[in-house]
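In: Below are the sequence and a predicted model; questions follow.
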Amino acid sequence: MALVAEVGKEQKGQDRNGLEPLIALVAEDLQAVNRLIVTHMDSPVALIPQLAGHIVAAGGKRLRPMLTLASAKLCGYRGERHLGLAACVEFIHTATLLHDDVVDASDLRRGLATANAVWGNKPSVLVGDFLFSRAFQLMVTDGSLDVLRILSNASAVIAEGEVLQLMTANDISSDQSTYMEVVEAKTAALFAAACRVGAVVAEQPEAEELALERFGRDLGIAFQLVDDVLDYSALQAELGKSVGDDFRDGKITLPVVLAIQRGNDEERAFWRRCLEDQDHQDGDLEHAIALMQRHGTLEDAMAQARRYADSASAALDRFPKSATKTALQDIAGFCVDRAY
């Protein structure tokens, strides 16, 4: 367990308030976005706002909509279109969380019972569909075909990523390129779109749009890589999750892919039993972590996350120095060093 302890020690020494500069910069806009979210969750069908409110309340720091707000601010935007688009981004994200928890049969998210654990799978899927529909209503209200193209494409790519992950789950022959394809689709696509639309509403040149898109994509990849490492870390308790959820679900994440590739026949037989056959025995999780430590796969996954975070930060070099630029670049470091 040496590496798990080492990762924990490193992250606990980091500033847990790494999001605070960004939150402070977009605080007023974020309050307006939260009001929009509440308004657009409303429905005469009582279960919809009840269930949607539960998942939104447990949804974390609103990182994705904050990226939209900050990207618009970085580009000097002075209007209000970014507010509706930030709410749209959050609805897309929340809908995917509802569907994810059903697919994964999850009972806990950030320390709270998941919507499917409280209300069941059918209501969770249907309310997820409702939130996707609300997101598209917000896109149409904005009136920009560019915005509609960017966010609708991201929604389609996310769905493709979900299906690809389902196809590769419990398959130890999955390789790193397939894993990265899932990450880019399932996580990074929305980060990228959230950032790019900030440049679109500010009517920035395509070069600025693409720079913010690259920032968001690389940030999203770094974010997901760290999530996948944290699943084998004691820090999961602070995330409101139990250690080894991915392992028990048979998800083929980068630390696992590398351990399988670097392991011997006996080790691959272990991974096959646990991940493909779903035959779990006492001590399997501890043995899996030991194998990852033996082959340095958690360290290597973290190193890749840092490279993507550095790339995200560099993508903003073309923008002039500002507090917003600094806060966004700091977020890249936060996503790697976060303890929650």
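Out: Arrived safely.

In: C-alpha from now on. contacts and neighbour counts both.
Out: Will do.

In: dump the residue contacts of His40.
Out: Shown in contact with His40 (Cα atoms under 8 Å, 6 or more residues apart in numbering): Arg134.

In: same thing but at 10 Å, please
Out: Counting by Cα atoms under 10 Å, 6 or more residues apart in numbering, His40 makes contact with Asn34, Pro49, Ala87, Cys88, Phe91, Leu131, Arg134, Ala135, Gln137, Leu138.

In: another one to put next to it:
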Amino acid sequence: MSATIHRIIPAGREPSLEPMMALVAGDMNQVNSVILTRMQSDIPLIPELAGHLIAGGGKRMRPMLTLACARLLDYSGARHHKLAACVEFIHTATLLHDDVVDGSDLRRGRRTANLIWGNPASVLVGDFLFSRSFELMVEDGSLKVLKILSNASAVIAEGEVNQLTAQRQVETSEERYLDIIGAKTAALFAAACRIAAVVAERPEPEELALDAYGRNLGIAFQLVDDAIDYSSDEETMGKGVGDDFRDGKVTLPVILAHARGDAVQKQFWRDAMHGHRITDEDLAHATRLLEDTGAIADTLARARHYGQRAIDSLGGFASGQAKTALTEAVEFAIARAY
């Protein structure tokens, strides 16, 4: 596995999403206008609950990827505005459903919608946003776009179910885990990037290259999230430290630490994932085991590997502001762990 990202930014400056945000700022205003218009309803609870999450401080990375990839391809139309909003609605719907499934209390440092309005309202508003996303797909008029985004929606749901059935199963293989995050996280990253090539009417190799960029970035992004759940703080993450541990979520660091542990350590992980070891002291012990077995370091090494694959996928595109911004977005995703 490659252990380094070949950085393009000057030494001494931390990677940032700022170049991508600046690149697509004008387009993003159009996307935000679509989001605000399409989340309205005569039922007041719907925009109230949806607005709570949509206005919750997220970076809107997925719709920004659609816009940045369109810039990479010199697309000059406006179809990508509605489609980027569609991507954000799919993502927001999955977050609403995820928080219900996980019983989460915090999302981006704020109380979750399910904690405020309850699980039924969160699920139903998530369904509303999914429906809005499909309206936007149909309005675009491209069967190819519809196929890419509808398939991504189905794959995300499959990934979530796969993760649910793997919950607390500490013997889950690394291969299965990568399948899970490839579906539940990376599929939407891939689709968000790929549809830019469709609306720009570019050849299939460019479609597939952007799909590979988004997919590998999504996997890297999730692996870093897995690592920082044990090695960051609540303010940085916007959720409770050790939430994955207390929820019995079997992530890659746990899979690696369990596989490398002795009999006593293996029993600790089994007990922990089944909810029998959830104190702060247990979390501290788990973090020590992750460090001692190299599980955190190796998870981040894998993230860098997928990050480099994402950057390599951009190799065939012309150099310029958009390619630089997309490359730095990968560096930013990795650098969150350091």
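Out: That came through fine. Everything quoted here is computed from the prediction, not taken from an experiment.

In: Pick the one among the contacts of His40 of structure 1 closest to Met180 of structure 1.
Out: Phe91 (24.4 Å; Cα to Cα).

In: residues contacting the aligned partner of that closest one in structure 2?
Out: Matched by TM-score structural alignment, Phe91 of structure 1 corresponds to Phe89 in structure 2. By Cα under 10 Å, 6+ apart, the contact list for Phe89 of structure 2 reads 35, 38-39, 50, 54, 63, 83, 95, 126, 128-134, 136.

In: do Gly316 of structure 2 as well
Out: So Gly316 of structure 2 contacts Pro205, Glu206, Ala209 (Cα under 10 Å, 6+ apart).

In: Show the buried residues in the residues you listed.
Out: Using 16 or more other Cα atoms under 10 Å as the burial test, those include Glu206, Ala209 as buried.

In: can you list the contacts of Gly316 of structure 2 in TSV and add distance to Glu281 of structure 2 and secondary structure?
Out: Compiled in TSV, those are given as follows (distance: Cα to Cα, whole Å; DSSP: H, G, I helix; E, B strand; the rest coil):
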residue	distance to Glu281 of structure 2	secondary structure
Pro205	51	helix
Glu206	50	helix
Ala209	46	helix
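
In: Tabulate the contacts of Gly316 of structure 2 in JSON lines, adding columns for distance to Gln321 of structure 2.
Out: Shown next, in JSON lines, are these (distance: Cα to Cα, whole Å):
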{"residue": "Pro205", "distance to Gln321 of structure 2": "21"}
{"residue": "Glu206", "distance to Gln321 of structure 2": "18"}
{"residue": "Ala209", "distance to Gln321 of structure 2": "18"}
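
In: ok, the contacts of Gly316 of structure 2 vs Tyr306 of structure 2, which is closest?
Out: Using Cα to Cα, Ala209 comes nearest to Tyr306 of structure 2 of these, at 14.0 Å.

In: Leu314 is in contact with that closest one, correct?
Out: Yes: with contact defined as Cα atoms under 10 Å, Ala209 of structure 2 reaches Leu314; the gap is 6.8 Å.

In: Spit out the contact partners of the alignment partner in structure 2 of Ser133 of structure 1.
Out: Correspondence of Ser133 of structure 1 to structure 2, assessed by TM-score structural alignment: Ser131. For Ser131 of structure 2, the contact set (Cα under 10 Å, 6+ apart) comprises Cys86, Phe89, Ile90, Ala93, Val125, Met137.

In: Make a markdown table out of the residues you listed and add distance to Leu17 of structure 2.
Out: Formatted as a markdown table, these follow (distance: Cα to Cα, whole Å):
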| residue | distance to Leu17 of structure 2 |
| --- | --- |
| Cys86 | 21 |
| Phe89 | 21 |
| Ile90 | 21 |
| Ala93 | 23 |
| Val125 | 29 |
| Met137 | 27 |
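
In: Tell me which two in these are the farthest apart.
Out: Spanning the widest gap among the contacts of Ser131 of structure 2 are Val125 and Met137, at 18.5 Å by Cα to Cα.

In: And Gly244 of structure 1, what's its match in structure 2?
Out: By TM-score structural alignment, Gly244 of structure 1 lines up with Gly242.

In: Neighbours of Thr165 of structure 2, how many?
Out: By other Cα atoms under 10 Å, the residues close to Thr165 of structure 2 number 10.

In: ok, it to Ala284 of structure 2 distance?
Out: For Thr165 of structure 2, the distance to Ala284 of structure 2 equals 27 Å [Cα to Cα, to the nearest Å].

In: ok, now Ala187 of structure 2?
Out: Distance from Ala187 of structure 2 to Ala284 of structure 2, by Cα to Cα: 33 Å.

In: And Ala337 of structure 2, by the same measure?
Out: Counting by Cα to Cα, the gap between Ala337 of structure 2 and Ala284 of structure 2 amounts to 18 Å.

In: These two: which is more packed in?
Out: Comparing Ala337 of structure 2 with Ala284 by other Cα under 10 Å, the one with more neighbours is Ala337, at 16 against 13.

In: Having no further points to raise, I will conclude here.
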